[in-house]
Structure formats: structure tokens, C-alpha cells
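[1] Below are the sequence and a predicted model for it; my questions follow.
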Amino acid sequence: MEGRYINPNAQVDPSARIGTGVVIEDDVLIGSNVEIGHNVVIHSGVRIGSNSKVGSNTVLGKRPSASAISATTTADKELPPLVIGENVTIGALCVIYRGAVLKQCVFVGDLVSIREDVTIGDMSVIGRGVTVENKVTIGKKVKIETEAYITALSSIGDYCFIAPEVTFTNDNFLGRTEERKKHFGGPTLLRGARIGGNATLLPGVQIGEDALVAAGSVVTRDVPAGVIVAGVPAKLLRPVPTEQLLRNQSFYEG
């Protein structure tokens, strides 16, 4: 295998297709019919399920590091393997950390960063340039669009939709005082919540089931289920139309 390095202790199915310049360290498992692009680095402790694809110049299984003043670091603990399920697609120039779990049929666009202690449910889509920080849970059939920022300690339920350039936040003290470390927490989106483009969610807010946050809004308090909020700060506008409710969509499985 000229032009690449595969550690003798790595277990790579013979059907895998591997590009040039690839580095595969020890303690790596690669299933059948996996496609690995050029110049990919796969660190030790990575599991890739069958029929998955990894784009060129991507790094899998990176270990976290942090500055001395980081408040949500996990750099000092041993992390479990990075687990990539079956039929997962990962784009080019992505960095996905050790300790993340991508379940079946997840799609990850180019230039995505996914940190440690992140779980992404079946058939979810992580769009181009999205950043998912550590300690985040994302449900099934979620769509997060281009360059959204999902801060650490956030939770996103099944069937949620997050438009481009949405920003999650988790620190009401903006980096000042030790007191802030007692109150860290990102937003929580319950099942079917939708967030419009360029909206900002303040730390700890909960967006109820089937609620909709209009584009450009700043959410400073919890949003009830099934309503639309808009503005800066976001205020109640009206109920979500019946035909838009999750239970009335053909893709909803209950």
C-alpha cells in the first residue's frame, strides 16, 4: 500500500477503498465497503461502520486539548473511541474528535468540527461549516444548516431544524468571575423545535416542542410548545399553523 501508512494492529476490511496519503493508527476498526478519501488521518480508537464514506483531508479521532483558562475542557480524561455508524457520510476537511458517536445514516458536510462527548442520532444532517462543541446531544432526523454554532452543554431533540448562522450560547457572565462556572448550560430544544436563520439563543433557554423561533430573533427566556416567537428580545407572536405541526408531517414516525 504505497503512499499510505496502516498500522499492523488496525483491522481494515479488505473491501475498504483507501486513498493515497492516508494514515491509520492502531486500535482502528474499519468495516466493509468503507471509502476513505486522500490524506485522511485516523487516530487510534476509531470505529467506522460498513458502507460509510470519509472525505479527503479529514481527521478522525482527534484528542482534545485546552488552554489553562478553558471552563468546559475534557482534555484531562480518557475518552472512549470515536464511533461512526453504518452508512455515514463525512465530508472533506472535517475534524471529529475521539469520544463522539455518529449513529446510522448521519450526513456530515465539509469543514465540520464535532467535539468529544457528542452523540448524533440516526439520519441527522450536520451542514457545511457547522461547529458542534463538546458535551452535546443531538437526536434523530435533526437538520443543522450551514455554519450554525452549537455550544457546549446543549441538547437538541429529535426532528429539530436549525437554520444557517444560528448561534447557541452557554455563559451569561461572558467569561468573567468564577461564579460563571456554576451556571454553564447551553440551550435545550425539545422535539420538533425550529430555529430561523441568524437567531441567537441565550444560555439555558428551553425551546418547547414544535415551537418556532423566527429569523434574527434573540431568545432570552423559555419558549412554550407550539408557538412562534420573534424579535429582540423574542416575544410571542402566534401559534404554529396546524399544517406545520410535526404530527402532520409525512416523515414523522412518532
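    In hand now; what should we look at?
[2] going forward, measure contacts and count neighbours with C-alpha atoms only.
    Fine.
[3] now residue 53: how far from residue 118?
    Applying C-alpha to C-alpha, to the nearest Å, one obtains 20 Å for the distance of residue 53 from residue 118.
[4] here comes the other one, which I'd like you to weigh against the first:
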Amino acid sequence: TPTDPDRTFSDDPLRMMRAIRFAAQLGFTIEEKTWQGIVNNAHRISIITQERITEELNKMILAPIPSVGFDLLYKAGLLKLIFPQLVELAGAEYKDGHGHKDNFYHTLQVLDNLSKNTTDLWLRWAAILHDIAKPATKRFEKGHGWTFHGHEVVGGRMVSKIFTKLKLPLHEKMRLVRISRIRMITFFSSPNKFQIKTWFTSQLKMSSSKCFKKINFRSRFKLSSSLGS
């Protein structure tokens, strides 16, 4: 930064997100004093309007490797202020010898894998939100380990709240809710394209062209999830 980082980021806290986005997009490392200025002023992000924050967040999601920006937001203490539901995925818990993966970094890996196949912002959002309800549904069952029963259903409801809070478009919100429902139904079986098309047209009232677009997305998303497991 041209002046003292603390003053720079205090004057316009959105610069913190921009600095992280540029680092993610261009692949450079944030200088130590600049990074400390971001950490020191993370709390100042609360004075920025939600629309400006979300605009920067969307640009970060569209980066070639989105996980870089999200990891920096997380480590700087910004992510817990602008997207606390995602931060709640962080950490692995162990009990009676049973552990579960760190769903935060798993989500970032799924996002990166999917991003190799699509630049569609909303499909990338679907990757970010695909496990968002796991903290709310996490249970330990003796003899079985950790379970997350119903997280897809709860996640569908959480999408609406998150989109409202982040001031994201409502018509895209419905698209993600539908994707959440599709994932819940299809990931536990191996239906053929005809069966999926029938489900789409009967339950979601989609045209054939949209059906097959979603089918292709499901294939990419399932592969991304498996690569990120």
C-alpha cells in the first residue's frame, strides 16, 4: 500500500477484500506489514455495505483458484464476519476413535475442482453451499461415528437465509435450492438420464434443455465432490 496499511484499510475497509482478491487472482503474496494491517482492521469491514462486500466476494469466487481467496479471508478473520456459516464448517472433531473431515477445506477443494469445469458463478456458489448445513446436523452415533442426516434438506433452507443476508438475487437462490434437492435425491442412487429428466420435468417444471444442462452439472459436481473427499 502507498501509505501506512492501518490507515489505508481503516479509511476504506473494502480494500482488505480487494487486496486478498488480487492476491488470489494474480498469484502474489501479500507483504507482511500489509497482511498485519488487514488482520488488525478486519473488524472495520462491518461499516461497508453488504452490496459492496458481496460484489467483491463474487469476484473472488470467479478467480481461477477460488480457494486461495477464501483461505486468506479465513486466516485474516474477515470470513467469520462476512460469511460465518462457512467458517462453522472448519475443523475436524474426533470421538471414540471416529473423526470427520474438515468440511471447510473439503468445500474449498470441491469449489476448486468444479471451477476447472465451469465459470458459472452460481454453480460455484452451489459448490460453496453444498455442505453448509453439516454443522447444524452433526451428530455422533455410538458404533457408527459422525452423521449429518438431513443436511441437504436443512441446507436448502439455509440457502434462502444466506442469499437474503448477502443480498444475492432471489431467482438464483431458487436455482441453488433446486440443486440442493437434486443432490439429495440423486447422490444416493445411480439413475439414468431418462429418470433424471423425468424427475426434473415433473418436480421442477424444467424444459428438456435445462434438464440436460443440470444433468451435466450433476456429473461434474459429483466428480468434484469425490475428488474433494
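    All right, it came through fine. This structure is a prediction, so every number in the text was calculated from the model and none was measured.
[5] Tell me how they score on TM after superposing.
    Once superposed, the chains reach a TM-score of 0.29 (TM-score structural alignment, normalised by the length of structure 2), with 126 aligned residues with a C-alpha RMSD of 6.4 Å.
[6] Please identify which of residue 53 and residue 118 of structure 1 sits among more neighbours.
    residue 118 (25 against 22; other C-alpha atoms under 10 Å).
[7] what about the more buried one, distance to residue 17 of structure 1?
    In this structure, residue 118 of structure 1 and residue 17 of structure 1 are 27 Å apart, going by C-alpha to C-alpha.
[8] wait, residue 28 of structure 1 sits on residue 60?
    No. At 10.5 Å, residue 28 of structure 1 does not count as touching residue 60 under the criterion of C-alpha atoms under 8 Å.
[9] who has more neighbours, those two?
    A count of neighbours by other C-alpha under 10 Å puts residue 60 above the other of residue 28 of structure 1 and residue 60, at 27 against 22.
[10] Wait, a strand at the more buried one?
    Yes. Counting by DSSP: H, G, I helix; E, B strand; the rest coil, residue 60 of structure 1 is located in a strand.
[11] how close does it sit to residue 101 of structure 1?
    From residue 60 of structure 1 over to residue 101 of structure 1 the distance is 12 Å, taken as C-alpha to C-alpha.
[12] Also residue 42 of structure 1?
    Between residue 42 of structure 1 and residue 101 of structure 1 the computed distance is 15 Å (C-alpha to C-alpha).
[13] do the same with residue 239 of structure 1
    Residue 239 of structure 1 is 35 Å from residue 101 of structure 1, where distance means C-alpha to C-alpha.
[14] Which one's more surrounded, the two?
    More crowded of residue 239 of structure 1 and residue 101, by other C-alpha under 10 Å: residue 101, with 23 against 15.
[15] Would you map the strands across structure 2?
    Ranges of strands within structure 2 are 94-95, 98-99, 139-141, 145-147, based on DSSP state E.
[16] Kindly compare burial across the ones you listed and name the winner.
    Among these, ranked by average contacts under mean count of other C-alpha atoms under 10 Å, first place goes to strand 145-147 (a mean of 16).
[17] And that strand, what does it pack against?
    Using 3 or more C-alpha pairs under 8 Å, 6 or more residues apart in numbering; DSSP states H and E as the contact definition, the elements that strand 145-147 of structure 2 packs against are strand 98-99, strand 139-141.
[18] And the last one, what does it pack against?
    Looking back up the chat, that one is strand 139-141 of structure 2. For strand 139-141 of structure 2, where contacts count as 3+ C-alpha pairs under 8 Å, 6+ apart, the packed elements are strand 145-147.
[19] just checking, residue 229 of structure 1 touches residue 218?
    No. Counting by C-alpha under 8 Å, residue 218 is not a contact partner of residue 229 of structure 1; they are 9.6 Å apart.
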